[in-house]
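Let's see this in three dimensions:
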Amino acid sequence: MARISIVSPCYNEDENVEACHEAVRALFAPSGPLAQYEREHIFSDNASEDSTVEILRRIAAADPAVKVILNARNFGPFRSNFNALRYATGDAILVFLPVDLQDPPELIPEMVRHWENGIEVVAGARANREETWALRTCRRIFYRIVNTLSEFEIPENVGEFQLIDRKVWEVVVSHRDQYPYIRGIIASAGFRRLIIPYTWKARKRGISKNNALRLIDQAMNGIFSFTDAPMRACSFLGFGVASLALLYALVIFVLALLSQGSAPAGTQTIIIALFFFSGVQLMFIGLMGEYITAIHAQVRRGPMVVERERINVDLVPEASENHYKK
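Predicted coordinates:
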């Protein structure tokens, strides 16, 4: 019997985790649309401080198809998701199903049907979002920037809610990024892809753990992980600014000769130029720092995630520098 693996990271989701488990189990019930498949549901808890862990223990004790990874601390959603993804043993793997069910589990059977027909990446696209206009606008700007700068396309409104074939999974988990941008990794792998639009629902219970700073951090990671265009733009801009400065110096020199050596006026111009170029330099240094920080994290080769405990997990992924159990 073929197996479908589903990965659900969670953090302080005691109001939602049981509903997520029940929604997935109903799909694979004898009367469900995926009854012919074996189910594997992997929860990755990011050191929750509420009763999420106790609920997961209870669910796993009653349901052997549920696997639980307990992290030693909060490593962020992408690292936790990617680490749990490495435990998937299914023939097809749903990369991310949020426990708040904003991405609808009822779409999974349709995704599986497309996978059965040979589509290797079936991606859900949040065509309609039950969120504020400001957030929708920021997301649109982000995707436009990334797709303009990178050598491949990350489809707009496509997140980690994607069903991928086992061969795609092998490519994805072979990456050794310390801060994996999963949707970018899947897009860079290629393979046959189909995009299914759906409505991204508003959260019914609890509050989102993604604040503005975390969303900005994720966006910056997406930009700097897959393109060197920002640094290349800085190089061209720096060359252009230097050329303009030389041209300006030549003009000042000519004006000084024509005025028979009198000191040219322009103190305000000098002050404005000084602050402007100082700002440009700081911007360049900041961009360079983003790349250096990413390189530093890769070179250190520390564990991407430290696990405290595994529940119902028999097969442990191959040991690597990015993973170990505390």
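
use CA for all of it now, contacts and neighbours both
Will do.

Confirm for me that Gly184 is in contact with Phe226.
Yes: contact status for Gly184 versus Phe226: in contact at 7.5 Å, counting by Cα atoms under 8 Å.

ranges for the helices of the stretch 51-200 of the chain?
For the stretch 51-200 of the chain, helices defined by DSSP state H, counting those that start in this stretch occupy the ranges 52-62, 77-85, 108-116, 133-149, 166-173, 182-189.

The second one to helix 182-189, inter-axis angle?
Using axes from the mean of the first three to the mean of the last three Cα atoms, to 10 degrees, the inter-axis angle of helix 77-85 relative to helix 182-189 is 60 degrees.

Please provide the structure for the following sequence as well, for comparison with the first:
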Amino acid sequence: MKKISIISPAYNEEDNVRACYEAVRTLFEGPLAGYEREHIFADNASADATADILREIAASDPHVKVILNSRNFGGSRSLYNALRYATGDAILVLLAVDLQDPPEMLVEFVRLWESGYEIVAGARAVREEGFLLRASRGIFYRLINLLSDIDLPVNVGEFQLIDRKVWEAVLQRDDHYPYVRGIIASVGFRRVIVPYTWKARTAGISKHNFSRLINEALNGIFAFTNAPLRLCTYLGLALAAFCLLYAFGATIAYFIRPDVAPPGVATLIVSLFFLSGVQLAFIGILGEYVTAIHSQVRRGPMVIERERINVADEPQQSARTAA
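Below you'll find the predicted structure:
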């Protein structure tokens, strides 16, 4: 019997974790009855009753594995750490416990996987959310596809079913701040995209506020492209050339018409502040890359776990860690 692993990260989701568990169990008692179930919950140090509920569920169902983090390490790191524990023949990378990604899509995902596709990716064709967030997400996907050399499908998140061989390739990526959907897109393999409606949350409060979404977007951009640094180089050269041309033109104007040539004070002030602003922007972009390098070099554990429940095996190690 083939096994399907489902990863569900959680943080302060006491209103949703049980419903998520029941929805997945119902699927494997019905249309997916021919498959073995492995449901892995990763709790990111919730301050509510989420961990207690997960303990109760795991105590009554050996198909449920629970990883409790010692603190909140962020959604991406917690997800990637939980992904290392998957033992299935196919892995649903992320099923949000708020059920905004409909669990029933897993039936179609498994069917397509069995037909030969190694990555079955859900695309949020319809989003039940505000215009600002929809527009921001659309801009991000188009921007990263423009800047990077990978094809990141528009509106595709981590709601993807991947084959075991894809899972192994994903875990070879040794990244301290993994952008999981980008890693999946970068490894290749045969992929099909299935559109669906991303539902509005019915219980609890979303933890993905606008600032966190911006941080996730920047992580994706800086992880998969050096285009911002290259743009800084081009703009720096262009500004230097423009300043030389302006200086040359101002000198010629002074000798031809000294009475109408600018006295220079205003020009210097404008140039100084403009160039200072550009330099600060470039330093900020460079700092983002330096910070990423700093985190990679210092290493340390991606996630520190406080407790594991129904987990017997050690997680899959990345290539660098294993070495």
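
Need the TM-score from the superposition.
In this superposition the chains share a TM-score of 0.96, using TM-score structural alignment, normalised by the length of structure 2; 321 aligned residues with a Cα RMSD of 1.6 Å.

quick revisit: looking at Gly184 and Phe226 of structure 1, which has the bigger crowd around it?
Taking neighbours as other Cα atoms under 10 Å, Gly184 of structure 1 and Phe226 compare with Gly184 leading, 23 against 17.

What's the separation between the counterpart of Ser78 of structure 2 in structure 1 and Pro109 of structure 1?
Aligned counterpart of Ser78 of structure 2 in structure 1: Ser80 (TM-score structural alignment). Note on Ser80 of structure 1: its distance to Pro109 of structure 1, by Cα to Cα, to the nearest Å, is 25 Å.

These two: which is more packed in?
The residue with more neighbours, out of Ser80 of structure 1 and Pro109, is Ser80; 26 against 15, by other Cα under 10 Å.

Provide a list of residues in contact with Gly24 of structure 1.
To be clear, residue 24 of structure 1 is Val; Gly isn't right here. Pro105 (Cα atoms under 8 Å, 6 or more residues apart in numbering).

separation between it and Ala297 of structure 1?
36 Å.

where's the match of Ser78 of structure 2 relative to Val313 of structure 1, distance?
For Ser80 of structure 1 relative to Val313 of structure 1 (Cα to Cα), the value is 16 Å.

burial of the residue nearest to Arg142 of structure 2 when sequence neighbours are not counted, as a residue count?
Excluding its sequence neighbours, the residue lying closest to Arg142 of structure 2 (Cα to Cα, 6 or more residues apart in numbering) is Val154, at 7.3 Å. For Val154 of structure 2, the neighbour count with other Cα under 10 Å is 17.

Would you confirm that Val154 of structure 2 contacts Gly138?
Yes: between Val154 of structure 2 and Gly138 there is a contact under Cα under 8 Å: 7.2 Å.

Overlap in contacts, the two.
With Cα under 8 Å, 6+ apart, Val154 of structure 2 and Gly138 have no common neighbours.

any idea what His175 of structure 1 aligns with in structure 2?
Using TM-score structural alignment, the partner of His175 of structure 1 in structure 2 is Arg173.

do the same with Arg192 of structure 1
Match for Arg192 of structure 1 (TM-score structural alignment): Arg190.

my guess is its match meets Ser115, correct?
No: between Arg190 of structure 2 and Ser115 there is no contact under Cα under 8 Å: 11.3 Å.

Could you verify that Ala47 of structure 2 is part of a strand?
No: with DSSP: H, G, I helix; E, B strand; the rest coil as the criterion, Ala47 of structure 2 is located in coil rather than a strand.

And it, how close does it get to Ser70 of structure 2?
From Ala47 of structure 2 to Ser70 of structure 2 the distance is 11 Å (Cα to Cα).

Of these two, which one has the most company?
Neighbour count, other Cα under 10 Å: between Ala47 of structure 2 and Ser70, Ser70 has more, with 15 against 12.

wait, what's in contact with that one?
Asn44, Ala45, Ile304, Glu305, Arg306.

Shared with structure 1, which of those residues?
On the basis of both residues aligned by TM-score structural alignment, their matches' Cα atoms under 8 Å, what survives of the contacts of Ser70 of structure 2 in structure 1 is Asn44, Ala45, Ile304, Glu305, Arg306.

Can you say which of the residues you listed are buried?
The neighbour count (16 or more other Cα atoms under 10 Å) marks Asn44, Ala45, Glu305 as buried among the kept ones among the contacts of Ser70 of structure 2.

Turn those into JSON lines, columns for distance to Ala281 of structure 2.
Formatted as JSON lines, those follow (distance: Cα to Cα, whole Å):
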{"residue": "Asn44", "distance to Ala281 of structure 2": "34"}
{"residue": "Ala45", "distance to Ala281 of structure 2": "35"}
{"residue": "Glu305", "distance to Ala281 of structure 2": "38"}
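
Just give me the closest of those to Gly264 of structure 2.
In terms of Cα to Cα, no member of those lies closer to Gly264 of structure 2 than Asn44, at 58.4 Å.

if I pick the aligned residue in structure 1 for that closest one, what's in contact with it?
Residue correspondence, TM-score structural alignment: Asn44 of structure 2 in this structure matches Asn46 in structure 1. Residues near Asn46 of structure 1 by Cα under 8 Å, 6+ apart: Pro9, Cys10, Tyr11, Leu70, Asn71, Ala72, Arg73, Asn74, Phe75, Gly76, Pro77, Ser80.

repeat that with 7 Å
Applying Cα atoms under 7 Å, 6 or more residues apart in numbering to Asn46 of structure 1 gives the contacts Cys10, Tyr11, Leu70, Asn71, Arg73, Asn74, Phe75, Ser80.

PyMOL command to pick out the buried ones of those?
To isolate the buried subset of these in PyMOL, counting by 16+ other Cα under 10 Å, use the following:
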select buried, resi 10+11+70+71+74+75+80
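
Out of the contacts of Asn46 of structure 1, flag the one nearest to Ala265 of structure 1.
The closest of these, once distances to Ala265 of structure 1 are taken by Cα to Cα, is Phe75, at 57.0 Å.

Which residues are in contact with that closest one?
Asn46, Val305 are the contacts of Phe75 of structure 1 under Cα under 7 Å, 6+ apart.

can you give me the strands for the stretch 151-300 of structure 2?
Per DSSP state E, counting those that start in this stretch, the stretch 151-300 of structure 2 carries strands over the ranges 156-163, 191-198.
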